[in-house]
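A.B. asks: following is a predicted model, sequence given first.
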Amino acid sequence: MKQQIIEKIEQYDRIIILRHMRPDPDAYGSQVGLKELIQANYPNKEVYAAGQHDELLTYLATQDEVEEEQYKGALVIITDTGNTGRIDSPYYKQGDYIIKIDHHPDVDHYGDMRWVDTKSSSSSELIFRLFKYGEKNYNWTLPNEAARLIFAGIVGDTGRFVFPSATQFTFQVASELVSYDFDRTALFDAMYEVNRDVLHLQGYIFQNFTMFENGAAYIKITKELLREYDVTTEQTSQLVGSLGNVKGIKSWVIFVEEDKLIRVRLRSKGPVINTLAAEYRGGGHPLASGASVYSWEEADEVIERLKQLCDE
């Protein structure tokens, strides 16, 4: 598969790399890391990383502006995106050829070529594996900026190597990446420092979450609360893991109200939750998923289903 991907990369003069909406470090790490990797080894190619930029991830990278016309005749590579509904571009189908590189369950079997490995800690780890194949067979080099981005993606999706997805190979990859020239301390600071408003909201979460005897827990964050604490919907993504430190917790859900829907952020220490997310217009990993509901009554349904999963 890696051989076939590199052959396609060599075949096209214009390459557009996409990822999922509402990106996280692994989305940027795999997408922009791949862009930097290709540009370093094929400097004459046009390579773009496109999508709606998230200001919270500016410390990692920004996004390129790509017009609809540029997709025609281009190779489109989509990283870290399990289903078409989350691809952050309405024009991806206009590409000449589509490659999917992902570590989420292959719910949506899209693309002309698919490299999906659910045992990989992250899509960024897959990009590193692609580099290692290119290094051995095509004399590829890995620029420092690509190493920084790939490392950030792995750190983000493994929860700083705490999650079970961090394998022995993941640590081997990390040990090689830290040999490259980038400021690891500055990167960690940018990834995990939060402003005081977000911390104040975190305090509210700790004081007001509900936890049941079976280890299921939830918190509802309304639009009024967001205004009161002066926190954006995007910033609440920094708080999803907060309840993971609560003793006895098995699985939890954080609801964040937006103008037209309620964002559902699910996390677990054991019960598989991506099937629950799929029931409510979402998906993701077995222990980390997201979904959407359109009323607080529907949110209460999610809570009841989560309680059932913890009982089981």
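C.D. replies: Yes, it's here.
A.B. asks: all contacts plus neighbour counts: C-alpha atoms, from now on.
C.D. replies: OK.
A.B. asks: farthest residue from the center of this protein?
C.D. replies: When distances are taken from the C-alpha mean of the chain, E213 lies farthest, 31.2 Å away, according to CA atoms, centre = their mean.
A.B. asks: any idea how far it is from I249?
C.D. replies: Taking CA to CA, to the nearest Å as the measure, E213 falls 9 Å from I249.
A.B. asks: again with Y133
C.D. replies: According to CA to CA, Y133 and I249 sit 41 Å apart.
A.B. asks: the two: who's more crowded?
C.D. replies: Higher neighbour count among Y133 and I249: I249, with 20 against 16, using other CA atoms under 10 Å.
A.B. asks: spit out the contact partners of T222.
C.D. replies: Contact analysis of T222 by CA atoms under 8 Å, 6 or more residues apart in numbering lists 255-258.
A.B. asks: below is an additional structure, to be compared with the one above:
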Amino acid sequence: MFEGLYSALEQSEVITLYRHINPDCDALGSQWGLATWLKHRFPLKRVIVLGHQKMTNGLFPDSDEIDDETVRQSLAIVLDTANVRRIDDERWQSARQIIHLDHHPQIEHFADLEYVIDHYAATCEILAEFFSTVDQEPLEADVAEYLYRGLLTDTLSFKTSNTTEHTLAMASYLAQSGLNIPQINRDLFDVPLKEYEFASAIRAEAQILDEHLMISVIDQAFLDRWSMTASQAKDQVYQFGGIREIEIWAVFAKDHDDQRNTWWAGSLRSKTLPVNDIAMNYRGGGHKNAAGCKCLDDASLNALIADLRRRLKENQA
């Protein structure tokens, strides 16, 4: 399963690690978990974590900075990212060798070595298995905690449909490192009062369509009123996941770039019906039951919602 991976790591003096834009805990956990594991085993190597978006929640360090020539000399490892345009830092293309390690359905081939296991629940699950084949002893606690964060969040605390016996076995393997699991849960899921109130406001904006589809559309005025971003709004999509009657749910929020060009971005979820194929038609993608899309104009937003309604009706027919 991991043929050639350890050899490539061992032979490379400089290794650069990449993640997707708008990184979640699986992207960050796999990136920092691998970086820390490499530093423990190969202290003389240069291991560089890249990504333009800075993380301010305190759970993960900020990315490193490096010059272009160093990237060209490096082994580049792209983690938790299915397609080229979502890789955060385009310099990966110039590296001397490229590895792709991911659990998303593969839609592009862009690496020299590929380790894509799309029936695993998280990229951190893949890394945990790889590490277990190399090390017979429990992992260092810092490595294990990075991976556990990604595994816990991508499975929504082991509740997603792709949570398997193997997923739980990897969680058990990570827990052997003496993790403080209650504290990890608090760090990941406790929110400040303002965010709780923000989530309540997003729930109040939701509308139910065709009895089993719940949509919350958040415009710029709403975000400005709460001093929140589109990304923070989309992160609240999990709020609608525990409603018995709802099969598909989504949050769409107004987003913009530095030039104030605006568009709609969305997070889509479902219990059993596929939504990633719909997202792919709107500059997005993801997993069968969890996907995202961006750069939607008003017409595209309405068309996407119509497609979600059509998916529900097809299932009911």
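C.D. replies: That came through, no problem. Keep in mind that this is a model prediction, so the values were computed, not measured.
A.B. asks: TM value for the aligned chains?
C.D. replies: The TM-score (TM-score structural alignment, normalised by the length of the first structure) is 0.94; 309 aligned residues with a CA RMSD of 1.6 Å.
A.B. asks: quickly find the element holding L268 of the second structure.
C.D. replies: Here L268 of the second structure, judged by DSSP states H and E, is contained in strand 262-270.
A.B. asks: by contact count, what packs against that strand?
C.D. replies: helix 230-234, strand 248-256, strand 290-296 (3 or more CA pairs under 8 Å, 6 or more residues apart in numbering; DSSP states H and E).
A.B. asks: okay if I get these as JSON lines plus distance to G284 of the second structure and mean neighbour count?
C.D. replies: JSON lines is the format used below for those (distance: least, CA to CA, whole Å; neighbours: other CA atoms under 10 Å):
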{"stretch": "helix 230-234", "distance to G284 of the second structure": "14", "mean neighbour count": "20"}
{"stretch": "strand 248-256", "distance to G284 of the second structure": "13", "mean neighbour count": "24"}
{"stretch": "strand 290-296", "distance to G284 of the second structure": "4", "mean neighbour count": "21"}
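A.B. asks: the first structure: which residue goes with D224 of the second structure?
C.D. replies: Correspondence of D224 of the second structure to the first structure, assessed by TM-score structural alignment: R227.
A.B. asks: tell me how many other residues surround that match.
C.D. replies: Around R227 of the first structure there are 10 other residues, counting by other CA under 10 Å.
A.B. asks: isn't there a strand covering it?
C.D. replies: No. R227 of the first structure: not assigned to a strand; according to DSSP: H, G, I helix; E, B strand; the rest coil it is helix.
A.B. asks: give the contact list for Q236 of the second structure.
C.D. replies: Neighbour list for Q236 of the second structure: 199, 202, 251 [criterion: CA under 8 Å, 6+ apart].
A.B. asks: hmm, which of those are common to the first structure?
C.D. replies: Here is what carries over to the first structure from the contacts of Q236 of the second structure, by both residues aligned by TM-score structural alignment, their matches' CA atoms under 8 Å: A199.
A.B. asks: distance to D26 of the second structure for the contacts of Q236 of the second structure - can I get that in TSV?
C.D. replies: Listed next are the contacts of Q236 of the second structure as TSV, based on distance: CA to CA, whole Å:
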residue	distance to D26 of the second structure
A199	22
I202	25
V251	20
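A.B. asks: circling back to that earlier point, so what's the corresponding residue of the second structure for the residue farthest from the centre of the first structure closest to, chain neighbours aside?
C.D. replies: Aligned counterpart of E213 of the first structure in the second structure: D210 (TM-score structural alignment). Leaving aside its sequence neighbours, D210 of the second structure sits nearest to R309 (CA to CA, 6 or more residues apart in numbering; 7.1 Å).
A.B. asks: what's the distance between W32 of the second structure and M1 of the second structure?
C.D. replies: According to CA to CA, W32 of the second structure stands 22 Å off from M1 of the second structure.
A.B. asks: okay, those two: which has more neighbours?
C.D. replies: Neighbours around W32 of the second structure and M1, counted as other CA under 10 Å, are more numerous at W32. The numbers are 23 against 9.
A.B. asks: all strands of the stretch 1-150 of the second structure, in order?
C.D. replies: Taking DSSP state E, counting those that start in this stretch as the test, the strands found in the stretch 1-150 of the second structure are 14-18, 46-49, 75-79, 97-102, 113-116.
A.B. asks: what about the fourth one, distance to the chain center?
C.D. replies: Going back to what we said before, that points to strand 97-102 of the second structure. Taking CA atoms, centre = their mean, to the nearest Å, the mean C-alpha location of strand 97-102 of the second structure is offset from the chain mean by 16 Å.
A.B. asks: that one vs the first structure, mean deviation?
C.D. replies: Averaged over the aligned pairs, strand 97-102 of the second structure sits 0.3 Å from the first structure after superposition, using mean CA distance after the TM-score superposition for the first structure.
A.B. asks: which strands and helices lie in contact with that strand?
C.D. replies: Strand 97-102 of the second structure sits against strand 75-79, strand 113-116, helix 123-134, with contacts defined as 3+ CA pairs under 8 Å, 6+ apart.
A.B. asks: and the last one, which residues are buried?
C.D. replies: Right, the one you point to is helix 123-134 of the second structure. 123-129, 131-132 (16 or more other CA atoms under 10 Å).
A.B. asks: helix, strand, or coil at E213 of the first structure?
C.D. replies: Classification of E213 of the first structure using three-state DSSP returns coil.
A.B. asks: kindly provide the distance from it to R305 of the first structure.
C.D. replies: 15 Å.
A.B. asks: so what's H285 of the first structure closest to, chain neighbours aside?
C.D. replies: Of all residues not flanking H285 of the first structure in the chain, N274 sits nearest, at 5.7 Å (CA to CA, 6+ apart).
A.B. asks: could you find the counterpart of that neighbour in the second structure?
C.D. replies: Per TM-score structural alignment, N274 of the first structure is aligned with N276.
A.B. asks: need the counterpart of Y173 of the second structure in the first structure.
C.D. replies: So, by TM-score structural alignment, Y173 of the second structure is matched to E176.
A.B. asks: that older thread, who touches the strand holding L268 of the second structure?
C.D. replies: Strand 262-270 of the second structure is contacted from outside by 230, 234-235, 237, 241, 247-256, 275, 279, 289-298, 301, using CA under 8 Å, 6+ apart.
A.B. asks: and what of stretch 79-95 of the first structure?
C.D. replies: Around stretch 79-95 of the first structure, the neighbours that count as contacts under CA under 8 Å, 6+ apart are 17-21, 26-27, 30-31, 50-52, 68, 71-76, 78, 98, 100-110, 122-123, 284.
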